[in-house]
Each structure stands twice: as structure tokens, then as C-alpha cells.
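Asks: I'll drop the sequence and a predicted model, then ask my questions.
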Amino acid sequence: MKDNEKNQVENPETAGNEVQPQETQTVPKAPEKKKRSLIKCLIWLLILAGIAFGVTKIVKHCQEKRAYECYDEYDEDEPDDDIIAYKNNIMNIVNPLTQEVIVKDIDWYRGYESRKDTIVLFAKNGKRGYCNVVTNKVIVEPTTYTKAWIFSEGLAAVEKDGYIGFVNADGKVAINFRFPYRGNSLYEFVFHDGHCVVADSTNKIGVIDTKGRWVIQPLYDEIELAKEYAIAYKDGDFKKQIDYQGNILQEGIIDNINNLYYDVTYTDLTTGEPEVGSMKNNNFYEYRVGGNSGLISSSGKFITRPIYKDITGLSPTLFVATLQDWYSTVIIDEHGNVVSAFEKR
């Protein structure tokens, strides 16, 4: 008995091991509880702050997405962000210097064609308006027009009852509503060097000046503006270079020229078997203009007008030409004469 007691006293490691389990089961002191509670509170605050930040970003993204999806499709530049201020996730137009609010709660905005124009186009409740970010004035209230374009060279196009007119920097109609709105096929309505492309009542397009006068008559289907002239195109015809006095400077303008190939049969020298290959036609080419095709010789002579949708080679002097319906085809010879016609099966 004494020996056992002596062993217990003389073996301190054993005694220590017996005490340790009791120490790990002790209740934490009050300061440790407070510390853990504080850490939990900080974690929850960080989580809530992250959620709030995320919601703000989502709201702003949705607002920008709504603005992007709502605005009309035409040529425009977005002005500097210093004319826009957000408050409670509401977009406002402000003076870039004083930050004074000019228009509250807009859907979207579009800005200057050049820095000479200080008038901003905006949309609000489905209508279009204009404001001057220098004078702080709304020059056209967003109550009348459902489509409008940016200012350029002191004028801006607006649509009313299916027709396009132009307003000036005072918001007054400067060019009357007499040009039909044709949708995305003629979407720009912006003046460049004093000229703008518009349509007439026959749905053909021409060019007007800043007074609304025709400088190129509305006879064409497509027009591209340059500084000193325009390139005008009528479907099934060549493009023309026309100056702004209405003079034709050059006719017979095309877009590009493509090689033509036709199939030939030859004997493979290795196998002795007949093979089919392609031979390039060095005497005739397909030319393209405005989405149509025609036949031209290697000497530059136009064999046909650009009245086909596509031309492919059949032989050195025969060609397959696809008509405007993209279905029917004809065979033409080297003089442009129709040899035979048939429909694709």
C-alpha cells in the first residue's frame, strides 16, 4: 500500500496526465465570450456590407442596361460623364461645371456630334427631349417626340407622325416634317459638312443642305457622304460620284472584282485516271456593286449590268447567273446573252 502511494508521489508525469482532462472541460471566462461575440458581429457586418454593395452594383447595372436597351439606334457619341450625376440610383443631367441639376430622372442620354454642340439628347418616360448643359436650359421638353437624334451643326432630327423634321438650338422647327422615316435602313439623320441623307415620298434617298434644299435629288437607294462629293447607288445600276451641285463626276463605279473558275477534266499522270479540277478564267471576271453582280472582261469592258445576285463559271465562255430571287438562274455567254434559263431543284 505504501509502495503504491510512494510510486504515485514519485511519478509526476502520471499525476499530470490525470489532471489535464479536467482542465479542458472548464467553462470559458466572461472576457473570452465577449471577444467571440464581437468577432461574430464584425463578420455579420462585413457580410451585410458586401450584400449592400452588390445590390447597388446590380441596380446600377440594370439601370444602365435599361438605358442601353431603350435608346434609338443611330449614330451618336456619349458625352463626358461629368454631365451625369446619380442620386438614390436616379440618373440626372447636370451642369459639368456647377453640377446644378438640369433634368431629373432620365432614362438615357446621348451627346455631341462635335464639341461645338453643347446640347444633349435625353429620354424620359418614353419621350425625347434636349437640354443645353452650358445654359442649363431644357430647349425641347420630353412630351412630343418619340424618336430624336443628336445635334450636329446646329440641327437635330426629330420624328413626328412618321416624318422627319429638324429643330434648331432654340428648339424651334427649322426644317419642316416632310422626309419619311424609313427605320434602320436610314438611321443616321446627322449633318456632315453641311449635308444630310434623307428620303422623299417615293422612298428614294437624296442629300439636303442645312436649309432643307435638295443638293442631290432623291433618286437613289444608297448614298455615302464624303466631304466634297457623295457616292450614290441605285439598285441594279452602277455607283455614281456626284458633287453637291448635282453634277455627276464619274459613273461606272464598282465595289470589287472576283475571279471566276470553271471545271476541267484531266488525266492524272500517276494513276492514269480521269480527275476533275478548277481552271481560272483569265478573260472574264465577276464584278460586285451594291450587293449585285455583273460580268466584265479582262480589258475592262462591262459585259452585263449589275443585275444578278451571283455569277459563277461554267466554261471558258459560259456562266451561271443567279437572278434577284436567289432561286432562278440563267446561263449567259461571253456577250452577256442568255443562252438558257432554269430553276434550281
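Replies: Sure thing, it's come through.

Asks: use CA for all of it now, contacts and neighbours both
Replies: Fine.

Asks: Mind giving me the packing neighbours of the strand or helix carrying Ile58?
Replies: Assigned by DSSP states H and E, Ile58 falls within helix 30-70. For helix 30-70, the packing partners by 3 or more C-alpha pairs under 8 Å, 6 or more residues apart in numbering; DSSP states H and E come out as strand 108-110.

Asks: Can you mark which positions in the strand it packs on are buried?
Replies: By neighbour count with 16 or more other C-alpha atoms under 10 Å, strand 108-110 contains the buried residues 108-110.

Asks: same thing with stretch 139-152?
Replies: Neighbour count says stretch 139-152 has 139-142, 145-152 buried, by 16+ other C-alpha under 10 Å.

Asks: hang on, Tyr220 packs against Asn203?
Replies: No: with contact defined as C-alpha atoms under 8 Å, Tyr220 does not count as touching Asn203 (9.1 Å).

Asks: which residues sit in contact with Asn132?
Replies: Applying C-alpha atoms under 8 Å, 6 or more residues apart in numbering, we find Asn132 in contact with 118-120, 138-139.

Asks: which ones among these are found in helices?
Replies: Judged by DSSP state H, helices contain none of these.

Asks: Please produce JSON lines containing these, extended by distance to His61.
Replies: As requested, these are exported to JSON lines (distance: C-alpha to C-alpha, whole Å):
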{"residue": "Thr118", "distance to His61": "27"}
{"residue": "Ile119", "distance to His61": "26"}
{"residue": "Val120", "distance to His61": "22"}
{"residue": "Val138", "distance to His61": "27"}
{"residue": "Ile139", "distance to His61": "29"}
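
Asks: alright, now check it against this:
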Amino acid sequence: MKNIAKTIWSTFLRGFRWLFVSQSESKFGIFVRRAFITCIAIMLFALLALSIVCSYEDLRNKYATNKTENEVEDGSDNIYISRHIYFYIPKDSMGYIYNYYTNEKLIEDVGFIAKPVDGDKLICFSTGTKRGYFNAYTGKIMIRPCYDKAWVFSDGLAAVQKGKDLFFINHKGKRAFKKSFEFSDNADGYCFHNGYCIIALGDCHFGVINKKGEWAIPPIYVDLKRRLDDYWIVKNKDGYGLMKGFRKMILPCKYIYMDVDDFGILVQNKDCTMQRLNFDLTIKDKFVCEEIEPLLYRTPKLNKKGGHLMAVASCNSYSVGGCNNGYGYGLIDYKGRPLTKPIFSQIVAINKNVFLCKQEDNGILLNNHGEKINK
């Protein structure tokens, strides 16, 4: 085996030396060398041409894929749908769906389109009076425009409305379940996420259904919001509360504000104070505020123009939102210790250590320890 490898390698070296090192001027040698070099040149040219074509196609596809809207010289728009399919919108008339490469009109008299967030292949479109769905990759109508209202597909289902009857359909245009609903202006799109959809009933009731149309959360709340990791913020007449999944309340409805993010659970108590909880409901941050600002007071000293000089008071003010339908302000010392709850609508420094704390049109005087001066 070693002898065969050596023979092949030595033959390759002799051929290489003969082509590029040997100075043989025989007609045969010159012909072979020229033919070899010509073949190499043709191959290199072909590879270069192929590389240029591929680069051009990649750039064109990338440009088309990333482009969502093209401004056309006459003021119309081209909206990207998929690699071949675009929505052309004239400036003063109805648009149409067309194939970018063949320039073939696929659907005419289109008023608008709505693309699903989760990449579903069916695109909602309007004819001006009715709504239906077409395939994003072929431009072919899949569900004819027969609905008064229609929403994008999510989790394989879409909400549609005929008359006062609002229901959900699948990709074939068939009803996903028998239950119907009535449209509410408070609805947030009628979209499913991870198998669940928030449903608004009338002006003040919210619940959650699953993909069978069953109530996962009954429609008894005046507000309802989906948050990360299957947390649901609900609100009744007593305040905001928190559910984990659909099994039980983990925080009762007693807060005036609540939110859930990657850092924990933010709650605002009835006295306007804010705290952040860990996901095991232990306290993470006992004190939370939005902003801290210095308080300035007017001194008896005058500047060169005759105006009173300002000085910094011995306390700052801090603020939180959501208190009395606006911002609430409180006193905080320079060590970061809150001296009052954020229950005031305005705080004004009278001098270095005295503060006028207003609630609406009335106010009280507090010292730099948060204590009332006139009891």
C-alpha cells in the first residue's frame, strides 16, 4: 500500500515539474501546457461568474426579505408578503396582490392586509366591505372574503364576525367550536397565544378561553392581562390580583397596580407604596419608586440682578405612578430612607428643613423627619 502511494505521489510531482518547471520546447510539451493553462483559466472564470451570480441573488433575496415597504415614485407602496408575493397600494384607489417575478395580478380590489405575528401562512385581507384570507406564498385565496370583520390567524385559529355573531375558524374556514361571542370594543385582537385567548364581554367583563372554546378563566373580571411564564393579572372591584396558570389566585385582588417582568412581581399597595416581590412571593425590594428629585427653596440672599438665590433642601422628593390617577410624591432623606408615603400631589420646600406637602388644593407642613409641624 505504501509503495502504491509513493508511486502516485512521485508521478504527480514529475507531472507538476514537467508542466511548470520544465523548459521543454517540444511541440507536444508546449501544446499540453497551453491546453492545461487554458482549462484552468476557463474553470476559474466559470467559478468567478458563478460566485458573482450567487452573490447577486443572495443580495436581492436579502433585500426583498428584509424590505417591508417600498416607496414608489407615484406615491404608491409595495408591501412585502413573501419572496414572490407583494401587495401593491396605489395612492388613491384599491390595491392588488401580485407576483413580484411574473408581475401577474393574483387578487384585485384589496383594501388592506394584516399579517400574522407568528408567521402563519394565511394573510387576512379586505375587499372594502368583506374580509377573507389568502396564502402568503402563492397569493391564492384560501377563504373567500365573506366576513364583516376578521382577525389574523394565531395558533392556527382566527376570529371572524358575521352580523353580531363572532366565532373562530380553522385554516379550512370551518368553525373551530360551536360557541359564539359578541364583539366588544374592549377586545385586544381576539388572538390566541400558547392555546389561550382573552375574550371581552360587553364593557367591563374579561375572561380567557382555550382552543375548545371553554372558559379557562371565567369572564368575571373588569380587566385581565397576560404576562410572561403563564402569569395572568386580573382585576375586580377590589383591585388587581395575580393568577399562575388557571389553577388558583397567588395574590389576592387588593392592589392598585401590578405588573410582572423578568425581575419579579411589581405591586402597588392601597397606600400608594410600591414593592417588588420574588416569584416565590417573598419581598425582593421593600421600597420601589420611579424618580427621585432634589427640592430647592428660595433663600433671603439676592443675586446681582436682585433675584433670590436658590438652595438645596435637606430632603428629596420621590414619585410613583398610579396614585390617585396620577403621580404620587413623598419625602425621602439623603440616605435613601423614605420619610412619608407617596400620597401627595405636590411637595414644595419652604426652607432647608420645612416642606409644604399638598393633597389636591390643601397641604400640610412637614419637617425633615417627615413629621407634622403643626399638629
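Replies: That came through fine. Fair warning: this is a prediction, and the values are worked out from it, not measured in the lab.

Asks: quick one: what's aligned to Leu228 of structure 2 in structure 1?
Replies: Here Leu228 of structure 2 is matched to His192 in structure 1, going by TM-score structural alignment.

Asks: how about the strands in the stretch 201-350 of structure 2?
Replies: Under the criterion DSSP state E, counting those that start in this stretch, the stretch 201-350 of structure 2 contains strands at 205-210, 215-221, 223-227, 231-236, 239-244, 248-255, 257-261, 264-268, 274-277, 283-288, 291-302, 308-323, 326-333, 346-349.

Asks: Of those, which is nearest Leu106 of structure 2?
Replies: strand 205-210 (35.5 Å; C-alpha to C-alpha).

Asks: Now do the helix ranked longest in structure 2: which range of structure 1 does it align onto?
Replies: Ranked by residue count, the top helix of structure 2 under DSSP H comes out as helix 27-66. On structure 1, no counterpart of helix 27-66 of structure 2 exists by TM-score structural alignment.

Asks: Among the buried residues of stretch 139-152 of structure 1, which one lies nearest to Val215 of structure 1?
Replies: If you rank the buried residues of stretch 139-152 of structure 1 by distance to Val215 of structure 1 using C-alpha to C-alpha, Ser152 comes first, at 18.4 Å.

Asks: That closest one corresponds to which position in structure 2?
Replies: So Ser152 of structure 1 corresponds to His193, using TM-score structural alignment.

Asks: Just to check, its match is in contact with Phe153?
Replies: No: counting by C-alpha under 8 Å, Phe153 is not a contact partner of His193 of structure 2; they are 10.6 Å apart.

Asks: how many neighbours does Ile343 of structure 2 have?
Replies: Ile343 of structure 2 sits with 21 neighbouring residues when counted by other C-alpha atoms under 10 Å.

Asks: List the contacts of the counterpart of it in structure 1.
Replies: Aligned by TM-score structural alignment, Ile343 of structure 2 pairs with Ile307 of structure 1. By C-alpha under 8 Å, 6+ apart, Ile307 of structure 1 lies in contact with 236-237, 292-294, 323-324.

Asks: change it to 7 Å
Replies: Residues counted as contacts of Ile307 of structure 1 (C-alpha atoms under 7 Å, 6 or more residues apart in numbering) are 236, 292-294.

Asks: Let me have those residues in TSV, extended by distance to Tyr130 of structure 1.
Replies: Formatted as TSV, the contacts of Ile307 of structure 1 follow (distance: C-alpha to C-alpha, whole Å):
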residue	distance to Tyr130 of structure 1
Gly236	41
Asn292	41
Ser293	45
Gly294	48
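
Asks: Nearest to Asn89 of structure 1 among the residues you listed?
Replies: Taking C-alpha to C-alpha as the measure, Asn292 is the one of those closest to Asn89 of structure 1, at 50.7 Å.

Asks: Correct me if wrong: that closest one contacts Tyr308.
Replies: Yes: with contact defined as C-alpha atoms under 7 Å, Asn292 of structure 1 counts as touching Tyr308 (5.6 Å).

Asks: List the buried residues in stretch 194-202 of structure 1.
Replies: 195-200.

Asks: next one: stretch 285-294 of structure 2
Replies: So for stretch 285-294 of structure 2, counting by 16+ other C-alpha under 10 Å, buried means 288-289, 292.

Asks: Stretch 37-50 of structure 1 now?
Replies: Within stretch 37-50 of structure 1, no residue qualifies as buried by neighbour count (16+ other C-alpha under 10 Å).

Asks: Can you give the distance of it from its chain's centre?
Replies: 44 Å (C-alpha atoms, centre = their mean, to the nearest Å).

Asks: for Ala123 of structure 1, what are its contacts?
Replies: So Ala123 of structure 1 contacts 106-109, 129, 142 (C-alpha under 7 Å, 6+ apart).

Asks: Distance to Ile164 of structure 1 for these - can I get that in a markdown table?
Replies: Output for these, formatted as a markdown table (distance: C-alpha to C-alpha, whole Å):
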| residue | distance to Ile164 of structure 1 |
| --- | --- |
| Ile106 | 24 |
| Asp107 | 23 |
| Trp108 | 21 |
| Tyr109 | 20 |
| Gly129 | 15 |
| Pro142 | 17 |
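
Asks: For the aligned residue in structure 2 for Tyr262 of structure 1, grab the count of nearby residues.
Replies: Aligned by TM-score structural alignment, Tyr262 of structure 1 pairs with Tyr297 of structure 2. Counted by other C-alpha under 10 Å, the residues lying close to Tyr297 of structure 2 total 18.
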